[in-house]
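# Predicted model follows, preceded by the sequence.
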Amino acid sequence: MATAQYGTRTRTVEETVVVLTLTEDEADALEALVLGESGAVMERIYWALRQTEPPAPAADTFEYDGVVYDLNAKYTDCDGDVWSFTGRLSHDGIPRVSFTGYGDNAGTIVDIAKAYGPLTKVTP
């Protein structure tokens, strides 16, 4: 009779990250090379090269629909989920937020306020 034993183990993984600083011309040349290749890694490189969202301004607040949001604070939505500002802006200059704990669940403060508002500032 076959048997199986299940268990868990913890693994520590160390990664080396490379930060590449390019001029616009250099980035265009690298993009041309990447476009000639295929695969998931090349696709991620391509999209990283095309990322054009500007960094967030030094401003500490953003106003939408008469509400002034503190970009250094966290906010809860109508479901009790906590949102925080990412430090990035959308293409049209609106601050981006992410659902705490889920970095890939991001939108703009306007999107979240419309869909899940009202947003309430989390106070310590």
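Received the coordinates, thanks. Numbers count the residues shown, from 1 in each chain.
# from here on, contacts and neighbour counts on C-alpha atoms
OK.
# For this protein, which segments count as strands?
Using DSSP state E, the strands found in the chain span residues 61-64, 67-70, 74-76, 82-89, 95-99, 102-108, 120-121.
# The third one packs against which elements?
The helices and strands touching strand 74-76, judged by 3 or more Cα pairs under 8 Å, 6 or more residues apart in numbering; DSSP states H and E, are strand 82-89, strand 120-121.
# Pasting the second one now:
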Amino acid sequence: MSVFEVGDDVISVAGDRYIIEGGPFSGYVPWYAARAEDGVVHLIGQSALRPVEISVGDRVTWDGREYTVEAGPFQSSADSAPWYVVGWSGGHNTLTGHQLRRASAYSAASSSVETAETFEFRGVEYEIGARYCDSDGDVFVFKSELSGPHTRDGNNDRTPLGSEFRYLTEDCDEQWIWSLGEVVRMYGPLTKV
């Protein structure tokens, strides 16, 4: 019987895909709060869920960066988590299976906005990649990757990730920690500059 963490991509015995949102919770059986592809959260017993297998060629994410699985799974010992060789434009890395999330975990609300160059939030359309000034005078830029349980600091409002423009460098993904929703709620309105 598997134990899951928040953000794990799982499949039910009925074949439905979910993302773990909370748990395990105690009850007659251990159970989890799991978000379905349509966004509805269900309470599901642990024994009815299993991890989605990761295969060579799969697109996965970890810590806000997208990778392609190039080799694996490998097992160091019988009780260790499997690990994979993953690649991205900057090179290669080795990550364990529990660190990885499928890049396409949600079909309707995927972790990136692939065809859109804009994103609508609270009735306002924002251009991906454009610079926006907040009420404090800070300038932000937003990318197409959406915030979610897999992102740093737990921003989980499914709006584009952003960074203060003055801290952004080409080789540093560490600064993509704000979500559009968070910036609008705390420092809005935003003005395109």
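Thanks, I have the structure now. Just so you know, these numbers come straight off a predicted model, no measurement behind them.
# can you put the helices and strands packed on strand 74-76 of structure 1 in CSV and add mean neighbour count and distance to residue 113 of structure 1?
Below are those laid out as CSV (neighbours: other Cα atoms under 10 Å; distance: least, Cα to Cα, whole Å):
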stretch, mean neighbour count, distance to residue 113 of structure 1
strand 82-89, 20, 10
strand 120-121, 16, 10
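# Could you check these and tell me which one is nearest residue 50 of structure 1?
strand 82-89 (15.1 Å; Cα to Cα).
# and the angle for the closest one with strand 102-108?
Angle, strand 82-89 of structure 1 to strand 102-108, by axes from the mean of the first three to the mean of the last three Cα atoms, to 10 degrees: 70 degrees.
# Give the aligned range of strand 82-89 of structure 1 in structure 2.
Per the alignment by TM-score structural alignment, strand 82-89 of structure 1 matches residues 139-146 in structure 2.
# how big's the offset between that stretch and structure 1?
Stretch 139-146 of structure 2 differs from its equivalent in structure 1 by a mean of 1.3 Å after superposition (mean Cα distance after the TM-score superposition for structure 1).
# coming back round to it: could I get the helices and strands packed on strand 74-76 of structure 1 in TSV, plus columns for distance to residue 103 of structure 1?
Converted to TSV, those look like this (distance: least, Cα to Cα, whole Å):
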stretch	distance to residue 103 of structure 1
strand 82-89	9
strand 120-121	20
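# Among these, which comes closest to residue 109 of structure 1?
Distances from residue 109 of structure 1 to each of those were compared by Cα to Cα, and the smallest falls on strand 82-89, at 8.2 Å.
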